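Peer 1: Have a look; sequence and predicted model below, questions after that.
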Amino acid sequence: MNVTTALSGEGGCPIRDVLDRIGDQWSLLVLAALEPETLRFNVLLRRIGDVSKQMLSRTLRRLEEDGFVERTVYAEVPPRVEYSLTDLGRSFLVPMRALIGWADTHQPQVEAARAAYRARA
């Protein structure tokens, strides 16, 4: 499928479908936090920092639904729940790193363009 066909929505738009899910405010941060290791919810919450428990829970649920994250519940008292990347989630790390690298490299240019735009407006 070429980009024009994908963007036109013919047969569903895989770009919109995937970006709607992983392009939110928290998904990339969750995936990046899980890259090196399996984590429990509270550790993940501390690693990300400024996400609420409710939003982290919602984000993890969506990432699990889409197959990026696996949730493992251990029958212990108290119950222990851990989150890890699936093979699909790990495969996404390659394009995710490229996107993060691009953003890191070009962020000053984006900021300069915004400032120039505001100055003209």
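Peer 2: All right, it came through fine.

Peer 1: Going by C-alpha atoms from here, please, whenever you check contacts or count neighbours.
Peer 2: OK.

Peer 1: Would you mark the buried spots in the stretch of helix or strand Ala98 belongs to?
Peer 2: With secondary structure defined by DSSP states H and E, Ala98 is part of helix 87-120. By 16 or more other CA atoms under 10 Å, the buried positions in helix 87-120 come out as Gly89, Arg90, Leu93, Met96.

Peer 1: can you map out the helices along this structure?
Peer 2: Per DSSP state H, the chain carries helices over the ranges 3-8, 14-22, 27-34, 41-48, 53-65, 87-120.

Peer 1: Below is an additional structure, to be compared with the one above:
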Amino acid sequence: MRNCVSRDVLDLLASKWVCLVMGALPNGPMRFGVLRRRLDGITQKMLTRTLRDLERAGLVDRQVFPTTPPQVEYSLTPLGQDLVVLMEAFRVWAEKHGEEISEARERYDARAAEPVRALNAR
């Protein structure tokens, strides 16, 4: 169903950057710059968009401190902490089975590279 709530949530959670941001926050609040350095390869624009999406979904809290320049910290909400438990299980599964998946991909790629043979060819 196109308008299914779970589909909308899964669309959010399927993002690589959402998974990595969520995985970086379980140990407590983190400032934007620290988070960006920890997530090697993410652009400032993508991190900003990802954090806004997570804040909008109620998974991340944004706290602004009245300093010059303003300091901003991001932390998980209780809902986000609940999700991180599931994501951690997924990460453990991926690490446990990563080699099997790599081997399966290699077998598939090898078969796909073979020339196509006619059914009645001998």
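Peer 2: Thanks, I have the structure now. Worth saying up front: this structure is predicted, and the values here are computed from it rather than measured.

Peer 1: Now the TM-score, please.
Peer 2: TM-score for the superposed chains, counting by TM-score structural alignment, normalised by the length of the first structure: 0.88, backed by 112 aligned residues with a CA RMSD of 1.3 Å.

Peer 1: residue range for the helix holding Ala98 of the first structure in the second structure?
Peer 2: Aligned by TM-score structural alignment, helix 87-120 of the first structure falls on residues 78-111 of the second structure.

Peer 1: Leaving out chain neighbours, which residue sits closest to the residue nearest the centre of the second structure?
Peer 2: Taking CA atoms, centre = their mean, the centroid of the second structure lies closest to Cys19, which sits 2.0 Å from it. Nearest residue to Cys19 of the second structure, sequence neighbours excluded (CA to CA, 6 or more residues apart in numbering): Leu13, at 6.7 Å.

Peer 1: what's the spacing between the equivalent of Leu34 of the first structure over in the second structure and Met1 of the second structure?
Peer 2: By TM-score structural alignment, Leu34 of the first structure lines up with Leu25 in the second structure. For Leu25 of the second structure, the distance to Met1 of the second structure equals 32 Å [CA to CA, to the nearest Å].

Peer 1: Which one's more surrounded, those two?
Peer 2: Leu25 (18 against 6; other CA atoms under 10 Å).

Peer 1: Tell me who's in contact with the more buried one.
Peer 2: Counting by CA atoms under 8 Å, 6 or more residues apart in numbering, Leu25 of the second structure makes contact with Tyr74, Ser75, Leu76.

Peer 1: so which of the residues you listed hold up in the first structure?
Peer 2: On the basis of both residues aligned by TM-score structural alignment, their matches' CA atoms under 8 Å, what survives of the contacts of Leu25 of the second structure in the first structure is Tyr74, Ser75, Leu76.

Peer 1: ok, and the most crowded of those residues?
Peer 2: Leu76 (25 neighbours).

Peer 1: any idea how far the closest residue to that residue other than its chain neighbours is from Val18 of the second structure?
Peer 2: The shortest distance from Leu76 of the second structure to any non-neighbouring residue, by CA to CA, 6+ apart, is to Val60 (4.5 Å). Distance, Val60 of the second structure to Val18 of the second structure, by CA to CA: 11 Å.
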